[in-house]
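Asks: I'll drop the sequence and a predicted model, then ask my questions.
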Amino acid sequence: MTIVVALLGFQVIARFGMGRSFSWLEEVSRFAFVWAVYFGFIIAAESDRHIRVSLHLDLLPKKARLLMLTLADFLWLVFNAVVIWHGYHFTVSMFEFPYISQTTGINLVWVQMIVPLGFAFMSFRIIQVMVRRWQTGEGPVDTRIGE
């Protein structure tokens, strides 16, 4: 996000301060923002702080809560596998039939590659959380409560 803010800040200064505009800055900052969002997903999955409705989980016994969380995470992993599969094939097709960015001239496969990579890294983190949850017995992190 620091890169995005720095690039957009420079664009504003260049446009209004120097009367000059760089079209590639907005596009590169957009690409960096997409990558930052996916890395945010990975960080949230690592610390088990992703969005979920967990009120009903508090009503369950500890073992049933672990089973429900494991089932939910398993379904999430299945979804991730589908996205990784299709993202991989989409990425391969973009190598075969490149889609070139208008202002930077780069193949957009390098931007789109975050989809299968991000979901693969997120899946790895979900599996780590599942293992840790069964070892420690802890439930999901309540994001309403401070650290």
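Replies: Nice, I can see it. Everything numeric in this text was worked out from a predicted model, so none of it was measured.

Asks: hey, let's count contacts and neighbours off CA atoms from now on
Replies: Noted.

Asks: got the residue ranges for the helices in this protein?
Replies: 2-12, 23-46, 62-96, 109-112, 114-136 (DSSP state H).

Asks: can you tell me which of these comes nearest to Arg52?
Replies: Of all the helices of the chain, helix 62-96 sits nearest to Arg52, with 9.7 Å by CA to CA.

Asks: Counting by contacts, list what the closest one packs against.
Replies: helix 109-112, helix 114-136 (3 or more CA pairs under 8 Å, 6 or more residues apart in numbering; DSSP states H and E).

Asks: so can I have a markdown table of the helices of the chain showing mean neighbour count and distance to Thr103?
Replies: Formatted as a markdown table, these follow (neighbours: other CA atoms under 10 Å; distance: least, CA to CA, whole Å):
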| stretch | mean neighbour count | distance to Thr103 |
| --- | --- | --- |
| helix 2-12 | 16 | 15 |
| helix 23-46 | 17 | 5 |
| helix 62-96 | 15 | 18 |
| helix 109-112 | 16 | 14 |
| helix 114-136 | 18 | 20 |
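
Asks: another one to put next to it:
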Amino acid sequence: MLKKITSIIDTIQFLLFVSFVSISFLQVFFRYVLNNSLTWAEEISRYMFIWLVFLGSALCIQRRTHIGVDLLISNFKGLPKKLVLTINDALIIGLMLILLREGLAILPTLWMQYSSALGIPMAYIYASVPVGAALMGIYSLLDIYRIWYKNETASTEGQVD
């Protein structure tokens, strides 16, 4: 189930990225070659990028590829390493719960606010915050499970102590 969700998120990210690059290229072409700027291209590119950041952050947590200082963690083995990694994941979960709560709290007010060029409700854009936070929290919980029940205490994907 988790692999299927990750695969779906990967596919969404791929499509968003290809669309983002294509629309950005079109915008540059229209502006500098045809001297006729696309009014909607910059706005939709920005919104795609916001979604890419939050979905990408969730996948980085799932794959353990976020940048980090592992000098302290690399010196530990066994139980101390598990404890430090668990505390780290617990802090991430706490932050993601705050982001999720606040992201959901702001959404009802944004259904009546529309983007200037596209005319879509801003709630669709700001929904990236609670969606990304929920995914990051779930992946952090699963990381705690991997640390304690599968003995995967490496800070990067594919490395197991």
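Replies: Arrived safely, thanks for sending. Just so we're clear, the structure is a prediction, and the values are computed from it rather than from any experiment.

Asks: Please say which position in the second structure Phe10 of the first structure maps to.
Replies: Mapped onto the second structure by TM-score structural alignment, Phe10 of the first structure lines up with Leu26.

Asks: Name the residue closest to the centre of the first structure, please.
Replies: In the first structure, the centroid-proximal residue (CA atoms, centre = their mean) is Tyr38; its distance is 2.2 Å.

Asks: Please list all residues in contact with the residue mapped onto that one from the second structure.
Replies: Here Tyr38 of the first structure is matched to Phe54 in the second structure, going by TM-score structural alignment. By CA atoms under 8 Å, 6 or more residues apart in numbering, the residues touching Phe54 of the second structure are 128-129, 131-133.

Asks: what about the aligned residue in the first structure for Leu38 of the second structure, distance to Gln102 of the first structure?
Replies: Using TM-score structural alignment, the partner of Leu38 of the second structure in the first structure is Phe22. Going from Phe22 of the first structure to Gln102 of the first structure by CA to CA, to the nearest Å gives 13 Å.

Asks: Surely the match of Leu38 of the second structure and Gln11 touch.
Replies: Yes - look at Phe22 of the first structure against Gln11 with CA atoms under 8 Å: they come within range, at 6.7 Å.

Asks: about what we covered before: now the helices and strands packed on helix 62-96 of the first structure in JSON lines, with distance to Lys63 of the first structure?
Replies: Shown next, in JSON lines, are those (distance: least, CA to CA, whole Å):
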{"stretch": "helix 109-112", "distance to Lys63 of the first structure": "40"}
{"stretch": "helix 114-136", "distance to Lys63 of the first structure": "10"}
